[in-house]
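Engineer: A structural model of the following input is requested.
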Amino acid sequence: MLNLVIFGPPGSGKGTQGVKIAEKYSLEHVSTGDLLRNAIHNNTAEGMIAKSFIDKGELVPDDVIIDIMDVFMEKLPIDKGILFDGFPRTVAQAEALNGLLIDHGRSLSALLNLEVENEELIERLVLRGQTSGRSDDNEETIKKRLEVYEAQTLPVLDYYKKKGVYKSVKGVGDIEEIFTNICQVLDKVVEAEV
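Structural biologist: Predicted coordinates:
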């Protein structure tokens, strides 16, 4: 059973490709943003804690996100694989995810890293900002987001390289071409697990 993390900088196409991967490989596509919104909407204890941080404009602490992820995994059938999108973002979150997977009788099959050059990312995000009206998709903000990504989340890649589950995928080309690249990598992962 596949349990995957899709990884890459802002604008790399994680969301678009994540939906396609989840559909093709029958995985539960989960993003921390969706989990947080659901927990808040359902007035769970974890959701109310998360809301208190969000309302102050602060990041939700790792332990709250891990608790929400734990509740989600508890409800998921053991034979259903998971695609984690936007999580983990730090080495501490990666270590916590590893513990959660073990607690739920699972292991991570692969981390898929969508490789895209910064110039291409900036171009994509500026274009997205022009078409979607997202205020955070302007060149200055994008460059700051990429700096934060490199500082905080690139160490996560090293963590997974050491675990032997890191897989690099060229994230440039049209959507179908990138998806074909991803499937070639994932089909090998599936074969290795059988």
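
Engineer: can we go C-alpha only for contacts and neighbour counts from here?
Structural biologist: OK.

Engineer: flag every buried residue along stretch 156-171.
Structural biologist: The neighbour-count criterion (16 or more other CA atoms under 10 Å) identifies 156-157, 159-160, 165-171 as the buried residues of stretch 156-171.

Engineer: which residues are contacting it?
Structural biologist: Stretch 156-171 is contacted from outside by 12-13, 88-91, 94, 108-116, 178, 181-182, 185, using CA atoms under 8 Å, 6 or more residues apart in numbering.

Engineer: ok, now with 7 Å
Structural biologist: 12, 89-91, 94, 109-116, 178, 181-182 (CA atoms under 7 Å, 6 or more residues apart in numbering).

Engineer: could you also give me the structure for this next sequence, so I can compare it with the first?
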Amino acid sequence: MTSIILLGAPGAGKGTQARLIAERLGIPAISTGEIFRTNMASDTELGRRAREYMDRGEFVPDSVTNPMVQARLAAPDTERGFLLDGYPRTLAQAHVLRDLLVDMGKRIDVVLAIEVDENEVVERILKRAQEQHRSDDTEEIIRHRLEVYHKATEPIATYYADQDLLESVDGSGTVDQVFARICEVLDRIGTERR
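Structural biologist: Now for the predicted structure:
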């Protein structure tokens, strides 16, 4: 069983790497966005509550997010492990996740932090915005999002580093180069824990 948390700033390539890791390990890549969409499409009570917040442009609170994550982690396809992308986003969520996993008899094996130079991230997002004709991604907005991300996730990174679970991966270069670095970490960890 391999259970992974993937950390990385917006534009670091988390979504792409999450898919590749999940394919390699045969585990589901779980993002909060996917959980929200599934619950809203199924018109669950939690999905309706999430939609209310999202329609107002507000963050979905932990009182809605945490039970959705708990239900998703209880699904049969997570028995061999899972990859969490975008959760936990706060220290409070990290504590809830720890307690959920203990109750389920599961644990996190590794927290992969994809590290990319901030200027490179800004360039990536600006390029993507141009390709997708998104005018809302200006450099000022991107840098603000990165600032918010760093404030929120630095305590999470420290929390997992204190448990010897955090592994930093250089996120610069091509998708294949980054994935090769991630595979090296996963292979090393797999060998160390046997």
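
Engineer: now what about the TM-score between them?
Structural biologist: Comparison of the two superposed chains (TM-score structural alignment, normalised by the length of structure 1) gives a TM-score of 0.96, and 194 aligned residues with a CA RMSD of 1.2 Å.

Engineer: ignoring the adjacent residues along the chain, who's closest to F179 of structure 2?
Structural biologist: Q17 (6.5 Å; CA to CA, 6 or more residues apart in numbering).

Engineer: what do we get in structure 1 for the one you found?
Structural biologist: Q17 of structure 2 maps onto Q17 in structure 1, with residues paired by TM-score structural alignment.

Engineer: what's the average distance of the helix or strand hosting that match to structure 2?
Structural biologist: Here Q17 of structure 1 sits within helix 14-24, counting by DSSP states H and E. With mean CA distance after the TM-score superposition for structure 1, helix 14-24 of structure 1 departs from structure 2 by a mean of 0.4 Å once superposed.

Engineer: got the buried residues for that helix?
Structural biologist: Applying 16+ other CA under 10 Å to helix 14-24 of structure 1 flags 14-15, 17-22 as buried.

Engineer: how about stretch 171-187 of structure 2?
Structural biologist: By neighbour count with 16+ other CA under 10 Å, stretch 171-187 of structure 2 contains the buried residues 171-172, 178-179, 182, 185-186.

Engineer: turn those into JSON lines, including distance to L73 of structure 2 and secondary structure.
Structural biologist: JSON lines is the format used below for the buried residues of stretch 171-187 of structure 2 (distance: CA to CA, whole Å; DSSP: H, G, I helix; E, B strand; the rest coil):
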{"residue": "G171", "distance to L73 of structure 2": "27", "secondary structure": "coil"}
{"residue": "S172", "distance to L73 of structure 2": "31", "secondary structure": "coil"}
{"residue": "V178", "distance to L73 of structure 2": "27", "secondary structure": "helix"}
{"residue": "F179", "distance to L73 of structure 2": "25", "secondary structure": "helix"}
{"residue": "I182", "distance to L73 of structure 2": "23", "secondary structure": "helix"}
{"residue": "V185", "distance to L73 of structure 2": "24", "secondary structure": "helix"}
{"residue": "L186", "distance to L73 of structure 2": "21", "secondary structure": "helix"}
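
Engineer: what's the angle between the one helix or strand L83 of structure 1 maps to and helix 14-24?
Structural biologist: Assigned by DSSP H and E, L83 of structure 1 falls within strand 81-85. Calculated by axes from the mean of the first three to the mean of the last three CA atoms, to 10 degrees, strand 81-85 of structure 1 forms an angle of 170 degrees with helix 14-24.

Engineer: strand 81-85 of structure 1 packs against which elements?
Structural biologist: Applying 3 or more CA pairs under 7 Å, 6 or more residues apart in numbering; DSSP states H and E, one finds that strand 81-85 of structure 1 contacts strand 3-7, strand 27-31.

Engineer: for the ones you listed, which one sits closest to T44 of structure 1?
Structural biologist: Closest of these to T44 of structure 1 is strand 27-31, at 17.4 Å (criterion: CA to CA).

Engineer: what's the burial count for V190 of structure 1?
Structural biologist: Neighbourhood size, V190 of structure 1 [other CA atoms under 10 Å]: 14.
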